[in-house]
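Undergrad: Predicted structure and sequence below. I'll ask about it afterward.
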Amino acid sequence: MGKKRLDDAIQKMDFPVEVVYRCFELDPSTERDVPYNVYESLSKKYGMNIDQAQASCRNTERMARDVGLEYNFNSVILTNTFDAHRLTMFAKRYGLMKEMTERLLRAYFTHGKHIGDHATLVQLAEEIGMEGSAVREMLAGKEMSDAVYADEVQAQQYGIRSVPFFLINKKYSLTGAQPLETFVQALNQVMQQDGPFTNLGGQSGASCDDDGCEIPKK
């Protein structure tokens, strides 16, 4: 939702804003095939019962609808996202990082796709115009791993611990799915103080807290 509100805010600006996506894993230790669902995960992490976890996710789904997004937590498949991040970095080579990021987010939050599965990632990449054989070869090896790790090291240096996180001109930050008006105000204020933007990076990924799960989005 943070990403959607940022996109909407940019549409209101009368000056150009460049958005650069960065890689961030909330839990790098997560297995590719997770034997529990999102409700069980929230229950375990935050000490809530399943009914509370479901109610929290229903609330987040309503919030998503308010900004024009569709979340379906009943079908979300938890997984390790490292290979999905490698795919976004690979897509960047072809000028398709934004498209790949958005497709992965819809696949995960809306369509219930297993974005840790290589066959699924190849299919999603092909849907945005990438060559399936090249993606398959990349995923089979370690290519783009260093690029993902480099982003994660940079996030550590900035003290980033959760997402969504937005860094403007490498020195101003916004965290969480802020209201549209907050993004508009921040962009205008930074433009007045610094002049034309040199960088606005959004850490892409899912963030879950007591209020549910949010994406920048990622």
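TA: Done, it's in.
Undergrad: For the rest of this, base every contact and every neighbour count on C-alpha atoms.
TA: Will do.
Undergrad: Quick check: longest helix in this protein by residues?
TA: helix 50-66 (DSSP state H).
Undergrad: Show me what stretch 46-62 is in contact with.
TA: 39-40, 42-43, 70-73, 209-214 (Cα atoms under 8 Å, 6 or more residues apart in numbering).
Undergrad: Need the max-distance pair from the residues you listed.
TA: Ser43 and Glu70 (22.7 Å; Cα to Cα).
Undergrad: Put this next to the first one:
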Amino acid sequence: MEEGDPLRIDIVSDVMCPWCYIGKRRLEKALAEVPDIAVSLRWMPFQLDETLPPEGKDRAQYLNEKFGGAERAEAAYEPVRAAGAAEDIPFAFDRIRKSPNTLDCHRLILWSRAENAQSEMAERLFQLYFVEGADLTDPETLIQAADDVGMMSDLVAELLPTDSDKDKVQRDLDNARAIGVSGVPCFIIDERFMVMGAEAPETLAAAIRHAHETRPGSDT
């Protein structure tokens, strides 16, 4: 790594994780606090529930199994709603009809790296799921999302029915757990420092500054 290279931040997340959406917003605020530090962002996969079938699961059934019913789920989501409101995220959990297996979403985010559009893709998928209540297991939803961020949606339409890059995503999933990522969001800064959870912007900004100042070869 050259001294002048951007500071790399790996964002380990899952698009069905509301705290990951909140964490994205807080990271954006953190980066605004350190405009003098050049960074490159790389989105990495994590699955909150890899046991979900490829076609997903009925949301009501999922909430009943996870929380013991809609009422308990609503109570669990109350702090999420509050945190989301503070970050201008209008969570609409009542619109969600299906809890998705997000493997194909992670393939799509991986493919968007070639277009330097990973953050835009993650944002669009978060928005589709948490605000619009879209079905993220529907190929047409993912193809349209690709088009929305300027990817070659016709190529995405060809690749989605295949096994293309499923092994790559699985290796990244396995690696995340191997290095100790047990929950998301997780921010890995300069491959040296790990910040777990949707921490406050000032906490993330401090971690980024520290990583920048302690880079090998840094004179600061």
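TA: That came in fine, so what should we check first? Just so it is clear, the model here is predicted, and its values are computed rather than measured.
Undergrad: TM-score for this pair?
TA: TM-score of the superposed chains, computed with TM-score structural alignment, normalised by the length of the first structure, equals 0.81; 194 aligned residues with a Cα RMSD of 2.0 Å.
Undergrad: Any chance you could list what contacts stretch 34-51 of the second structure?
TA: Counting by Cα under 8 Å, 6+ apart, 5-14, 16-17, 101-103, 106, 109-110, 113, 118-119, 169, 172-173, 176, 183-184, 205, 208-209, 212 sit against stretch 34-51 of the second structure.
Undergrad: Among these, which are located in helices?
TA: 103, 106, 109-110, 118-119, 169, 172-173, 176, 205, 208-209, 212.
Undergrad: buried set for the longest helix of the first structure?
TA: Neighbour counts over helix 50-66 of the first structure (16 or more other Cα atoms under 10 Å) mark Ile50, Gln52, Ala53, Gln54, Ser56, Cys57, Arg58, Thr60, Glu61, Met63, Ala64 as buried.
Undergrad: so it matches what in the second structure?
TA: Helix 50-66 of the first structure corresponds to residues 70-86 in the second structure, going by TM-score structural alignment.
Undergrad: now the matching stretch, how far from the chain's geometric center?
TA: Averaging C-alpha positions (Cα atoms, centre = their mean, to the nearest Å) puts stretch 70-86 of the second structure 19 Å from its chain's average.
Undergrad: Superposed on the first structure, what's the mean shift for that stretch?
TA: Mean deviation of stretch 70-86 of the second structure relative to the first structure after superposition (mean Cα distance after the TM-score superposition for the first structure): 1.7 Å.
Undergrad: ok, which stretches of the second structure are strands?
TA: 7-13, 39-45, 57-58, 98-99, 186-189, 193-196 (DSSP state E).
Undergrad: Show me what the first one is packed up against.
TA: Secondary-structure packing of strand 7-13 of the second structure (3 or more Cα pairs under 8 Å, 6 or more residues apart in numbering; DSSP states H and E): strand 39-45, strand 186-189.
Undergrad: residues in the first structure matched by that strand, start to end?
TA: Going by TM-score structural alignment, strand 7-13 of the second structure sits over no part of the first structure.
Undergrad: any idea of the angle that strand forms with helix 103-112?
TA: 160 degrees (axes from the mean of the first three to the mean of the last three Cα atoms, to 10 degrees).
Undergrad: what comes into contact with strand 7-13 of the second structure?
TA: Counting by Cα under 8 Å, 6+ apart, 20, 37-47, 176, 184-191, 212 sit against strand 7-13 of the second structure.
Undergrad: Please apply the same query to stretch 80-91 of the first structure.
TA: Under Cα under 8 Å, 6+ apart, the answer for stretch 80-91 of the first structure is 23, 25, 27-33, 97, 100-101, 104, 115-116, 118, 121, 130, 135, 139, 143-145, 147-148.
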